[in-house]
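> attaching a predicted model along with its sequence, questions to come.
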Amino acid sequence: MALRVVSSLLVGLLLLHTWGAWADVQVNMEDKVEVVLGETAQITCMFTPENGTGTDATIIQWFYVTRSNEKVRIYYRDAKSNIAEQGTPFTDRISMNGSIAAGKMVLTIRNVVLEDEVEFICLVKILVDRTGEGRTKLRVFETPNFLTIEAVQTGLSVSDEEPSKIGTCEVKNGYPKPNVTWYRNNTPLRAIPNVLNVASSITTESSGLYSVKSELSMRVMKEDKDAEFYCEVTYFVPGATQMIETSRINVTVYYPHDAVNIWVESPAGKIKEGDKLTLHCEGNGNSPSSVFTITHLNDGGSWETDMLELYNVSRLNSGVYTCESFDPEFIAESSVSHNTSVFVNFLKPAVVTPEETMEVRQGEQLQATCNALSSLPTNTVWFKGGVEVSNGHSLIIGDVTFDTSGIYECVVTVPEIEGMSTSSALNVNVAGPPQITEKDSDIESTEKSVQLECHARGYPAPEMAWTTSDGKVTKTTPTETESGFHSVFTVQVSSNITAVCQASNKYGSDAVTFNIKAKSNGVIIAVIIICILLLAILGAVLYFLYKKGKICGRSGKQDLTKGKSSKDNIVVEMKSDNTEEAILLGVNGEKQPPNDQVDK
């Protein structure tokens, strides 16, 4: 709230009232004395004393005038007494002081109440026949409190023909009566018949103070939707006028649409088939009874809503959409509409020519095309096994081989719209005579049977057969793999045998020969025995050298070259657990006599 001094009413302090009733005693008093409720008031009575007379010859009397215009004495002073009259409303609250010689007496009223706002008379009497009096009005003031403003909670319609209530201002406990003025955007409002009305009511509280309630009603316009309303309360204080403002309020104003707009809220940018399309319609009015209708002019579809959501849209959803607003509360207002165009971009499925599968002879040229009808420019890329092999609508590969065979994927994208793509596949078969990947080989086997494998490439799928050197022919059903065809054959091996794998189709054939040599188990056993004997001889020699001290630091043994020996008789010294006698064994196992032993 704001507080300011509006004007000064300090009037009468400089204007003195002179009253000479029926004599020449001059009495001067202020027209009015102003005081705040509950405070102390001082009323001054000034007069011209008579020269040559003493103070004992002067009598001062104070009176007040009742509401019924009766004059009641409240104070008396003469040479012998100075008393307040008993039984008056002022008896216990007044006193008088001053100097008769100076011609100035002051009546003091303590704890002023509202009932003290009356006229006071100062009567001066000198001697018997000289009298004069003066009059002053006492004004009492109280600053109001509890200033409030409350806006109407319901919305107001511009279609209302009678003024609608805007709000209420209330101020309490002021004296004299406060004044309330309504403002709209800092402009004071004045009553206008059938347009604007300000109704005020005044309540006199039990304390005698005034409370004022003011209600503003007006016919609102669209411009009032942003207007600020508030109250200014003007009240009086001693010597001045002050003002206080309430907070500012707004009201809800309902008014019809005079323009609407419709737009694509999502997706942002270009629309593609499969998207979720959201259309939003909005008007510049705010009437809660407004009804929006969105219509697809191309197919006549209509929806009573201000937000339309279409899922998985197709090119059929393209066209002009119109938004129309109608408000039954404002029948006089014509409906308004607006439209927007929607285009759903499309990309048809990719078409590969030739379709699905094609056959091309070895050494010839592979040529295929891929196209997809679209509303926007496209880009085409060919892939094989996830690796890009060509860019553009046409796929051309010269001098094809079996490695050219496989599945080619054609991917068509729309660069302008992320995620807009289509694809198709082409299975390429390179036709030609089979090619076996294995080479002629020799195999040695000690097993009774051998499993042989044969891999071949070719198209059409080759027939695979095995022929053995004994004249047997075995046809197999090959297993297709990523690299071609696989055949497995088990051959029985009892002696050396030859097996031939042959793959053939209508374009030719290819073959591979496996030569299998059978190896006997007896030869192996003989070899093992020889190895064992050699190991035994080596162990005997080492032991003999050990006994002669030739190895491991053993002493006392004669060199083998000093004894009787023969290059054909290699002996090994052996001892039993029960005798010290050494027995020499020859390589052929015969026992040697002791005298042939080497001396220890």
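Structure's in. What do you need? This is a predicted model, so every value here is computed, not measured. Residues are numbered from 1 along each chain as shown.
> make it CA atoms for all contacts and neighbour counts henceforth
Will do.
> quote the end-to-end distance of stretch 407-427.
Counting by Cα to Cα, to the nearest Å, the length from the leading to the trailing residue of stretch 407-427 is 4 Å.
> buried residues, it. List them.
407-414, 420-426 (16 or more other Cα atoms under 10 Å).
> so which of those is the closest to Asn250?
Of all the buried residues of stretch 407-427, Met420 has the smallest distance to Asn250: 51.1 Å, by Cα to Cα.
> any idea which strand is longest in this structure?
Counting residues, the longest strand found in the chain (DSSP state E) is strand 421-436.
> all the strands of the stretch 451-600 of the chain, residue numbers only.
463-468, 473-476, 479-481, 484-492, 497-505, 508-518, 572-575, 582-585 (DSSP state E, counting those that start in this stretch).
> to Val180, which of those strands lies closest?
Distances from Val180 to each of these were compared by Cα to Cα, and the smallest falls on strand 479-481, at 100.6 Å.
> and the closest one, what does it pack against?
When contacts are defined as 3 or more Cα pairs under 8 Å, 6 or more residues apart in numbering; DSSP states H and E, strand 479-481 packs onto strand 484-492.
> presented hereafter is structure B, for comparison with structure A:
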Amino acid sequence: MALPDTAPLLVGLLLLFHAFGAWAIVEVNMEDKVEVMAGETAQITCMFTTDEGLGGTTIQWFYVLPNKERQRIYNKEPMHEAAEQNTLFTHRISLNVSGTAAVLAIRDVGVRDNLEFICVIKTLTPEEAEGRTQLKVFKSPTFPTIEAVETGISVNEEAPSKIGSCRVKNGYPKPNITWYRNNMPLRNTPREVVVTSRTTIESSGLFSVQSELTMKVKKEDKDAVFYCEVIYVVPGATKMTESQHINITVYYLPTEVNIWVESPKGNIKEGDTLELRCDNNGNYPSSITTIKHQNSEYSVENKTMVRTNVKRLDGGVYECTFLETDNFEEISGSTKVSVNYLESAVITPKDSIAVMEGEELKASCNALSSLQTSTTWFKNEKLVSKGNTLSVKSATLETAGMYKCVVTVPEMEGMKTSSTLQVNVKGSPQILGPDVQEVETYETTVNLTCSATGFPAPTIMWTTSDGKNLNALQTETEDGAQSVVTFKITSNVKVFCNASNDFGSKVVEFNIKTILNTTLTTITSMPTISTTTRSTTTISSDTVVHTTPTTTTTTSTNTITDDTVQTPTKSPNIKKESKGFVIAIIIIAIFLLAILGSVLYFLYKKGRICGRSGKQDFSKRKSSKDNIVVEMKSDNTEEAILLGVNGEKQQPNDQ
């Protein structure tokens, strides 16, 4: 190597400088401190000057131990440089020399690297110089966590109570914690505010700080906001982090108790459901709230009282009492409840009244109430009078009936009571309807109804024009009586309804005309028609066999087909309960059939039907219906006239 060859030269030069007394000048400049965040790379610069140049300069780095001794960590000589072995920085440091600047780089610094570093510059002459720099490593703490007390705090506590705790971890240098109440910092105040802190040095050298706030709370603290603020240092600045905000539960005694009617809103009436509520401006947990009715001593240990179907006696003063059970302090409040009422309506005279026709009717209706009332009178659901008094100057039979008095409270919906009065007017009976009534019927049984008004209730009798009394069912009505009679009729008849009482009588005549008798007489007087039908059966084209004729005699409607004319006769069969319309249809049908039978007989006489052409073609098959014999009978003779196919007169023995 070149070092052994140059060593004598360097020694010689050194002796030469010493001999002439010329010593080299060395100067070193360094920063007082270097700040860096943990985990980063710190760079410590050593600026030096020497008049010998760089060829013979030696650079050494040291750090100061806690006992103030030096520990070399790096050595750079003109011909050799290396980091010292087995130090804190052996594998984390490097040196970079550029001109007169020597920069020591320390990688991945931590809080344990907060040390003082020394840079020493030596020359070939015995002269040397050094500089010192303090390395400061910073670590930001974690976000602060805050916890409030879970239980409430009473304002009656004599000593300060714990509000909460705040904690921050792993910071360097040690962070500081400050408590705030509604954005105002809290400082230690004897017997009022106490802030205590505890610092923990972690194994990593970082600091963790926990702070606790205790204070004597007041009522207004129930709405206060508490939080803690953490202040820590970073290179070239100071930072602040604010925790979450918390609230606390503050228990305080009330200064006022209120009780009110929750429902119903407005006026209260009998039968309502009453709900009372009680509250106070305190929130003390160990307390008892009682609502009591002073009139009846009825009470409940609750903030709500419900009473159903209240009566007027349920009104009065209700008191709510708050009792704090720790110190037995008591405070009360009260309210007055009015329950409105409306008693049953009372009519004078009671139940019913009877007046003579033409006399004055007078009645009164009253109902005791806690509020102003309104009275109206109704008859048959129609308004007849307003006010407490019902008055009619001159009573008539129409005045009689059932009157209803209705008393209401206009101020409150639903408050209503009523009562009824039966008014009877003494006088002779009156029968509804005209004095003479016409009745036409197809039926054989008739129902007649007779309704009469009057007081006393009239007695109704039924008689016929021949003086016969009829049994009838009579019922009383609100203003008189009603009778219904049922009887059979065979002819036109007159029936009389006679209604009478102590003051007179009234008769109504019913003229009953039966339509059924006239119809039956007309049908009975009609003539009878009999027909005889003879049939001939053809066996073959050359032989004609005449069968024994069949004669049918009836009284009925004629029946006609294409080949046969039949006129059966039947006796009229009319039901007693038939309606006029059906009878009329039957009569018209009988007349039409009679006319049709006569026309057919006339055509037969003229030879227009039944093949009266004279000559018969026996080569063709003939139906048994080709030969017809018709027998006509009258009421004056029993002789039968027989007509053959050709219209010739035949004797009876030829049949």
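Great, that's in hand. These numbers come from a predicted model, not from an experiment.
> okay, and the longest strand of structure 1 goes to which residues in structure 2?
Following TM-score structural alignment, the aligned partner range for strand 421-436 of structure 1 in structure 2 is 416-431.
> confirm Asp56 of structure 1 sits in a strand?
No - counting by DSSP: H, G, I helix; E, B strand; the rest coil, one finds Asp56 of structure 1 to be helix, located in no strand.
> and the residue nearest to it when sequence neighbours are not counted, how many neighbours?
Sequence neighbours aside, Ala79 is the residue nearest to Asp56 of structure 1 in space, at 4.6 Å (criterion: Cα to Cα, 6 or more residues apart in numbering). Using other Cα atoms under 10 Å, the number of residues around Ala79 of structure 1 comes to 12.
> surely Ala79 of structure 1 is in a strand?
No - with the criterion set as three-state DSSP, the secondary structure at Ala79 of structure 1 is coil rather than a strand.
> list the contacts of it.
For Ala79 of structure 1, the contacting residues are 55-59, by Cα atoms under 8 Å, 6 or more residues apart in numbering.
> for it, give its distance to Ser157 of structure 1.
79 Å.
> center of structure 1, which residue is that?
Averaging the C-alpha coordinates of structure 1 gives a centre point, and the residue nearest to it by Cα atoms, centre = their mean is Ser266 (17.2 Å).
> I figured that one hits Thr278, correct?
Yes - A contact is recorded between Ser266 of structure 1 and Thr278 when judged using Cα atoms under 8 Å, the distance being 5.2 Å.
> ok so, going back, how much does the match of strand 421-436 of structure 1 stray from structure 1?
When structure 1 is overlaid, stretch 416-431 of structure 2 sits 1.8 Å from its aligned residues on average, using mean Cα distance after the TM-score superposition for structure 1.
> circling back to that earlier point, with mean neighbour count as added columns, please give the strands of the stretch 451-600 of structure 1 in CSV.
What follows is those, written out as CSV (neighbours: other Cα atoms under 10 Å):
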stretch, mean neighbour count
strand 463-468, 20
strand 473-476, 14
strand 479-481, 12
strand 484-492, 17
strand 497-505, 21
strand 508-518, 18
strand 572-575, 16
strand 582-585, 18
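> could those go into CSV alongside distance to Asp440 of structure 1?
Below are the strands of the stretch 451-600 of structure 1 laid out as CSV (distance: least, Cα to Cα, whole Å):
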stretch, distance to Asp440 of structure 1
strand 463-468, 14
strand 473-476, 18
strand 479-481, 21
strand 484-492, 15
strand 497-505, 9
strand 508-518, 5
strand 572-575, 54
strand 582-585, 55
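> ok, which of those strands comes nearest Asp306 of structure 1?
The minimum distance between Asp306 of structure 1 and those falls on strand 479-481, with 60.9 Å, by Cα to Cα.
> what residues are up against Glu215 of structure 1?
Shown in contact with Glu215 of structure 1 (Cα under 8 Å, 6+ apart): 165-169, 198-200.
> out of those, flag the one nearest to Phe47 of structure 1.
Each of these was scored against Phe47 of structure 1 by Cα to Cα, and Ser200 proved nearest at 46.7 Å.
> now the closest one. Nearest residue, chain neighbours left out?
If the residues on either side of it in the chain are set aside, Ser200 of structure 1 comes closest to Ser214, at 4.2 Å by Cα to Cα, 6+ apart.
> now do Met37 of structure 2
Skipping the residues right next to it in sequence, Met37 of structure 2 comes nearest to Phe138 by Cα to Cα, 6+ apart, at 4.7 Å.
> same question for Ile43 of structure 1.
With sequence-adjacent residues excluded and distances taken as Cα to Cα, 6+ apart, Ile43 of structure 1 is closest to Leu107, at 5.1 Å.
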